[in-house]
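Peer 1: next input, structure requested:
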Amino acid sequence: MTYYLDFEKPIQELEIKIEELKKLSDGSDIDLTQEIKRLNKKLKELKTEVFSNLTPWQKTQIARHPERPYTLDYIPIIFEDFIELHGDRRFGDDPAVIAGIGKIDGDPYALVGHQKGRTIKERIYRNFGQAHPEGYRKALRVMKLAEKFSIPVITMIDTPGAFPGIGAEERGQAEAIANNLMEMSLLKIPLIGFVIGEGGSGGALALSVCDKIFMLEHAIYSVISPEGCAAILWKKNSDVGVEDYMRAAEELKLTAQDLKKFGIIDDIISEPLGGAHREPQEVGKRIKAKIVSVATELIKIPPDELIKKRYEKFRKIGNFWGSSNRRK
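Peer 2: As a prediction, this is how the structure comes out:
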C-alpha cells in the first residue's frame, strides 16, 4: 500500500478512483477504457503540477518518505557480487553504515552509505541512520582498503545526522567525523558521493568529501534539520510548529536546486514523477550510469592532481567579506 504525504492527497484520491474503475471493468461488460484513459491523463497532469512546484519543506518530506529507497535497496540494482564488510577494528560494528566491495560492469568499487531501516524493528537496529563513531571509522577503514587496491569509492548519504548520544560522545564522535574529513581529503583514489535522501549536518559531511557530489532531485542537504533550526532560532514560550519548519526549510536553502546554484554539489539526478520510491529501479540505473561516466574520467587523473583538484573544489565553496570588502 502506497504511503501518501499530505500534499499528495488529490493524487491519492485520483489513483484510488482509477483503481476502482479498473476493478469494475474487469470481468464485466462495462467498457470504461476511455474514462480510465482520461483519468490517467488527468493524473499525470496533476502530478506534474504538484511536483513541479514543491516547497523546500515538501521536498524535505519526500526526502524522508518511509518508502524512499535506501542504500541497501540500490546495491542490488547498481552492484554485482557485493560483499559487505563489518566492524571498525576498534570497538564494534555499526549497522547504521553499510560498507563493502562490489563490481559495476565488471570493475571493482567500494561503497559506504547510511542505512535508516524500513520496519520499526530495523529502524531501531539501524538507529534510524544515525551513525556512531564506529560507523564512520568502519567507513574510513573500507575507504583506506579501497585506496590500497586503487579502487574508486562510492558514498551514499542519507542521515538526519550523527548520533548525539552519551556513548557516541564518549567514544569520540566529533573526532571520528573530523578524522574522516581529513583522511578523505587526502585519499589517492576517486571519491563519488550521492545524497540519496536526507543529508544532515556533520553526519552527512563525514561521507561527503568527494571529488564529485550529486543529489537526487528531491533530496536535501543541510547543516541542520528544519526542526532543529526552528527550535534554535524561534522557540520562545511555546513550541515551534509546522509554519516555523516551513520557514526554516526555506531559509536553509537545502534543496538540490539551491545547492547546485551555490556550487555545493556538481549535478542533480532527476527522479521519476512522484519521487524515487515510485520507480527505484529506474533511479538506481540513473545513479549507476552517473557512477560509470564520472569514474571513467576521474580514474584518468593522476593521484596528486586528483587531491589538488579536491582541495580546490572545497576551497571555492562559500564567500568571505573582509573589512575592506564587506557586503554593502
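
Peer 1: all contacts plus neighbour counts: C-alpha atoms, from now on.
Peer 2: OK.

Peer 1: now I299: closest residue in space that isn't a chain neighbour?
Peer 2: With CA to CA, 6 or more residues apart in numbering as the measure, P190 is the residue that lies nearest to I299, at 6.5 Å, once sequence neighbours are left out.

Peer 1: would you do the same for the sequence below? I want to compare the two.
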Amino acid sequence: MAHYLDFEKSLAEIEGKAGELRAMSRRDDGTDMEEQARALDQKADTLLDDIYKNLTPWRKCQVARHPDRPHCVDYIRALFTEYTPLAGDRNFADDEAVMGGLARLDGRPVMVIGHEKGNDTKSRLERNFGMARPEGYRKAIRLMEMADRFGLPVVTLIDTPGAFPGKGAEERGQSEAIARSTQTCLGLGVPLVSVVIGEGGSGGAVAFATANRVAMLEHSVYSVISPEGCASILWKDADKMREAAEALRLTAQDLKKLGVIDRIIPEPRGGAQRDARAAMDAVGAEIGRMIEELSKLDRDALRHDRRRKFVDMGSKGLAA
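Peer 2: Down below sits the predicted model:
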C-alpha cells in the first residue's frame, strides 16, 4: 500500500477513487467506470506535476524521508553484481547501520559503502534507523583503506539523519571515529564518489561524503543539522522546522549553487518512491560517469582534486 505525505492528501483521494472505480469496473464490466478512472488518472498526473514542481525545503525533507524511497540495500541489489559484504571494525563490533563490501559496477570492481535505515520495524531497529555508531565509521575506514591498497574506486551512498548520539557511542569515541573517517576520505589515492540518496545529516554524512564528486538526488537533503534540531536550538520550538529548513539551504538546488555538491540527479515524477527502478538506474549511470571522469587522474591528482574541492567549498554563490 502506497504511503502518502501530508501535502499529498488530495492526490491520495483522487488516486484512491480511481482505484475504486477500476475495482468496480472489473466486477461489473463497467466501461463507463473505466473511462472515469482514466479521467481521474489524468487529473492525478496534473496534480502530481503541480505538487512536485515547487516543493518547499521542508517538503523536500519529507520526501527525502519517505518510507518507500529506495535505500542503500536496494541500490546495491539493483546496480552492483558480485557483492561480497564485509563486516566488523576489527575492534569492537559490526554496525548494521553501515553496510559495505566488494562489488562490481558495470563490470568494474569497486568498494561500495552506505548507510542503511531499514524498511520495516524490525529492520529499522536492527539498522538503528541509519544512525551509525563509532564501529560503523571504523568499519568504513577499514573498507576504504582496503580499497586504497587494491586500487579500487570507492562509492558511498548517503542516507542518515546523523551519527548516533547515544551515551555508548560517545564513550567509544564517536567524534574521533567521524573525524578519522573524514581524514581517510581525504587521503585516498583512488576515486571516491558519493551520492546522497535520501538524508545527508551532519558529520555522520560528511564522514562518507568527503569525496572527489558528490551528487544528490533531486529531492534529497544535505545539512549540518536536521530542521527540527535547528528549530529547537534557535527558537526553542521544534515546530518551527519549516522556517529552519528554509534557512539551512539544505536542498540539492541550493547546495549546487554554493558548490557543496557537484551534480543533481533528476528523480522520476513524484519522487524516487514512485519509480524506484528508474531512480536507481539514474544513480547508477551518474556513478559510472563520475568514476570514468576520475579514472584519468593519478593518486596525487585525486588527492589534490578532493582537497581543493573542500578548500573552495562555499565560495560559489556567497553573494546569493
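
Peer 1: map the residue nearest to I299 of the first structure onto the second structure.
Peer 2: With TM-score structural alignment as the criterion, the equivalent of P190 of the first structure in the second structure is P191.

Peer 1: give me the number of residues near that match?
Peer 2: With neighbours defined by other CA atoms under 10 Å, the count for P191 of the second structure comes to 30.

Peer 1: ok, it to R149 of the second structure distance?
Peer 2: 13 Å (CA to CA, to the nearest Å).

Peer 1: my guess is the match of P190 of the first structure meets V154, correct?
Peer 2: Yes: assessed by CA atoms under 8 Å, P191 of the second structure is found in contact with V154 at 6.2 Å.

Peer 1: now for R68 of the first structure, how many residues are close by?
Peer 2: 18.

Peer 1: picking up where we left off before, what distance do you get for the match of P190 of the first structure to L297 of the second structure?
Peer 2: From P191 of the second structure over to L297 of the second structure (counting by CA to CA), the distance is 8 Å.

Peer 1: before we move on, what about R149 of the second structure?
Peer 2: Using CA to CA, one gets 17 Å for the distance from R149 of the second structure to L297 of the second structure.

Peer 1: same deal with G203 of the second structure?
Peer 2: Here the criterion is CA to CA. By it, G203 of the second structure lies 28 Å from L297 of the second structure.

Peer 1: same check, this time on A279 of the second structure
Peer 2: The span separating A279 of the second structure from L297 of the second structure equals 29 Å under the rule CA to CA.

Peer 1: let me see the contact set for the corresponding residue of the second structure for A146 of the first structure.
Peer 2: The criterion is TM-score structural alignment: under it, A146 of the first structure has A147 as its aligned partner in the second structure. Contacts here follow CA atoms under 8 Å, 6 or more residues apart in numbering; on that basis A147 of the second structure touches 110-111, 153-154, 190.

Peer 1: could you do I213 of the first structure as well?
Peer 2: Neighbouring residues of I213 of the first structure by CA under 8 Å, 6+ apart: 192-195, 265-267.

Peer 1: helix, strand or coil: sort out it for me.
Peer 2: State at I213 of the first structure, reduced to three classes by DSSP: H, G, I helix; E, B strand; the rest coil: strand.

Peer 1: could you find the closest non-adjacent residue to it?
Peer 2: Leaving aside its chain neighbours, I213 of the first structure sits nearest to G193 (4.5 Å; criterion: CA to CA, 6+ apart).

Peer 1: over to that neighbour. Which of the three states is it?
Peer 2: Using three-state DSSP, the structure places G193 of the first structure in strand.

Peer 1: hmm, it is touching L216, no?
Peer 2: No: proximity of G193 of the first structure to L216 does not meet the contact threshold set by CA under 8 Å, at 11.0 Å.

Peer 1: correct me, but Q173 of the first structure touches G135?
Peer 2: No: here Q173 of the first structure lies out of contact with G135, judged by CA under 8 Å, at a distance of 9.7 Å.

Peer 1: what about the strands in the stretch 1-150 of the second structure?
Peer 2: Listed in chain order, the strands found in the stretch 1-150 of the second structure under DSSP state E, counting those that start in this stretch are 80-85, 98-105, 108-115.

Peer 1: relative to H3 of the second structure, which of the ones you listed is closest?
Peer 2: H3 of the second structure sits nearest to strand 108-115 of all the strands of the stretch 1-150 of the second structure, at 22.1 Å, using CA to CA.

Peer 1: orientation of the closest one relative to strand 98-105 in degrees?
Peer 2: Relative orientation of strand 108-115 of the second structure versus strand 98-105 (axes from the mean of the first three to the mean of the last three CA atoms, to 10 degrees): 160 degrees.

Peer 1: contacts for strand 108-115 of the second structure, please.
Peer 2: Around strand 108-115 of the second structure, the neighbours that count as contacts under CA under 8 Å, 6+ apart are 72, 97-104, 130-132, 140, 143-144, 147, 152-160, 208.

Peer 1: one more: stretch 35-42 of the first structure?
Peer 2: With CA under 8 Å, 6+ apart, stretch 35-42 of the first structure has contacts from 14, 18, 21-22.

Peer 1: what's the local residue count around F92 of the second structure?
Peer 2: For F92 of the second structure, the tally of surrounding residues (other CA under 10 Å) stands at 13.

Peer 1: buried stuff in stretch 85-101 of the second structure?
Peer 2: Using 16 or more other CA atoms under 10 Å as the burial criterion, the residues of stretch 85-101 of the second structure that qualify are 86-89, 94-101.

Peer 1: who's more crowded, A279 and L297 of the second structure?
Peer 2: Per other CA under 10 Å, whichever of A279 of the second structure and L297 has more neighbours is A279, with 23 against 15.

Peer 1: for the more buried one, what are its contacts?
Peer 2: Under the criterion of CA under 8 Å, 6+ apart, the neighbours of A279 of the second structure are 266-268, 272.

Peer 1: K313 of the first structure maps to what in the second structure?
Peer 2: Under the alignment (TM-score structural alignment), K313 of the first structure maps onto K309.

Peer 1: how about the nearest residue to that match, chain neighbours excluded?
Peer 2: Here the residue nearest K309 of the second structure, using CA to CA, 6+ apart, is N212, at 7.3 Å.

Peer 1: and if you look at F91 of the first structure?
Peer 2: Distances taken as CA to CA, 6+ apart put E134 closest to F91 of the first structure, at 6.5 Å, once the chain neighbours are dropped.
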